[in-house]
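# Structure for this input, please:
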Amino acid sequence: MSESKSILFVCLGNICRSPMAEAILANTLKSTRHVVDSCGTASYHRGESPDSRTVSTLTKYGIKTGHKARQLKKSDFEKFDYLICMDENNLRNIRDMGKRWGVEQNTIAIKVKMFGHWRPENGAFGEVVEDPYYGDITDFKRCYDQCNLFCKEFVTQENLL
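Sure, this is the predicted structure:
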């Protein structure tokens, strides 16, 4: 059994991709010894529930979420072992915010990774989890498939079970 880890998924608004990844990973781990959370780099949706299409997609697979959107904060760099972002803009924003807050560069380099870093070796889905917000339910299904696959790889590669 691996040691307890803390994982924070980060996207822009924290109502689509990151709460979906959070719910999938929490469901996969089915454990309270690991901490799983999500947030956004922007504050647009602070306090809101995930997008209804995120909730309906998760529900289709028997996964529930009670998440409320929040924005990344300085203490997240101390609290979490992993800060996992969905795309290059999120990656740049997290790094910039960390620098502005005086977080050590080494800490940022070690903790902040693209979610696609844990994709299967065959490169399935590429590295970026595209934002489905302006799309339709098929975009949310693709996001789910990608997050589900990356979560399984993350759990395996990081030996979390």
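
# Could you use CA atoms for every contact and neighbour count after this?
Fine.

# hang on, isn't Ile63 packed against Ile24?
Yes. In this structure, Ile63 is within contact of Ile24 by CA atoms under 8 Å, at 7.0 Å.

# For these two, indicate the residue with more neighbours.
Ile24 (26 against 16; other CA atoms under 10 Å).

# for Gly126, helix, strand, or coil?
With DSSP: H, G, I helix; E, B strand; the rest coil as the basis, Gly126 sits in coil.

# Next, the contact list for the residue nearest to it when sequence neighbours are not counted, please.
The spatially closest residue to Gly126, leaving aside those adjacent along the chain, is Gly116, at 6.7 Å (CA to CA, 6 or more residues apart in numbering). Residues near Gly116 by CA atoms under 8 Å, 6 or more residues apart in numbering: Met86, Gly126, Glu127, Val128, Val129, Phe150.

# Next, the structure of the following sequence, for comparison with the previous one:
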Amino acid sequence: MIRVLFVCLGNICRSPLAEAILNSKVELVGMQSQFKCDSAGTSDFHIGELPDERTIKCASKYNLPLNHRSRQVNRTDFRDFDYILAMDDNNLRNLNNLKIRYGFADKEIHLMRNFVAKTQGMSVPDPYYGGEEGFEEIYQILDEAIDSFLAQVKATHQLYA
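Modelled structure (predicted):
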């Protein structure tokens, strides 16, 4: 089983949407038994909360079920997940600091948009302080990046639908 963790700051906007997109894509090709997907935040701002209402609205527009309550990244995530995907440089830096503190210095953390050649090194922008258009923008960004990520994972692990 391939275990994937998406990480943003508060775990109410970008990462739960990414989780829902990946879950939908693997279900569409009948590979849901081969993937475990979750999301978390590097901060404790929203622990236990449902995703932002604009995230819920965006997910609903694309028929993506969101079944998540915000949680903070913890030590066992570095042990339990094969892929940890950060939404931006700040969260990447936070995760890299945490992995050292928790004793997982060799764990590779990926920047979400690095799976798309033309957007390597770019962040998934945080839509929290904007309007609904920001959530549509991150949906489009995540949809493309997750397609590329999924293709790479399938090739790396020789998974076939």
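
# Got a TM-score for the pair?
After superposition, the two chains reach a TM-score (TM-score structural alignment, normalised by the length of the first structure) of 0.90; 152 aligned residues with a CA RMSD of 1.4 Å.

# picking up where we left off before, could you confirm the residue nearest to Gly126 of the first structure falls within a helix?
Yes. Counting by three-state DSSP, Gly116 of the first structure is located in a helix.

# so stretch 74-93 of the first structure aligns onto which residues of the second structure?
Using TM-score structural alignment, the residues of the second structure aligned to stretch 74-93 of the first structure are 75-94.

# OK, contacts around Asp37 of the first structure?
Asp37 of the first structure is in contact with Ile7, Leu8, Phe9, Pro19, Glu22, counting by CA under 8 Å, 6+ apart.

# Show me which positions of the helix or strand containing the third one end up buried.
In other words, Phe9 of the first structure. Per DSSP states H and E: Phe9 of the first structure is located in strand 6-11. Neighbour-count burial for strand 6-11 of the first structure, counted by 16 or more other CA atoms under 10 Å, picks out Ile7, Leu8, Phe9, Val10, Cys11.

# Of all pairs in these, which one spans the longest distance?
Within these, Ile7 and Cys11 form the most distant pair, 13.4 Å apart (CA to CA).

# Pipe the contacts of Asp37 of the first structure into JSON lines and attach distance to Gln71 of the first structure per row.
Shown next, in JSON lines, are these (distance: CA to CA, whole Å):
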{"residue": "Ile7", "distance to Gln71 of the first structure": "15"}
{"residue": "Leu8", "distance to Gln71 of the first structure": "11"}
{"residue": "Phe9", "distance to Gln71 of the first structure": "11"}
{"residue": "Pro19", "distance to Gln71 of the first structure": "12"}
{"residue": "Glu22", "distance to Gln71 of the first structure": "15"}
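
# The first structure: helices as residue ranges?
With DSSP state H as the criterion, the first structure has helices at 17-29, 52-60, 75-79, 88-100, 105-111, 137-157.

# which of the contacts of Asp37 of the first structure map to contacts in the second structure?
Counting by both residues aligned by TM-score structural alignment, their matches' CA atoms under 8 Å, the contacts of Asp37 of the first structure that remain in contact in the second structure are Ile7, Leu8, Phe9, Pro19, Glu22.

# re earlier: ok, the residue nearest to Gly126 of the first structure to Ile84 of the first structure distance?
Using CA to CA, to the nearest Å, we find Gly116 of the first structure at a distance of 9 Å from Ile84 of the first structure.

# one step back: mind checking the helices of the first structure for the one nearest to Arg46 of the first structure?
Closest among the helices of the first structure, using CA to CA: helix 17-29, at 12.6 Å.

# so where in the second structure does the closest one end up aligned?
The aligned range for helix 17-29 of the first structure is 14-26, by TM-score structural alignment.
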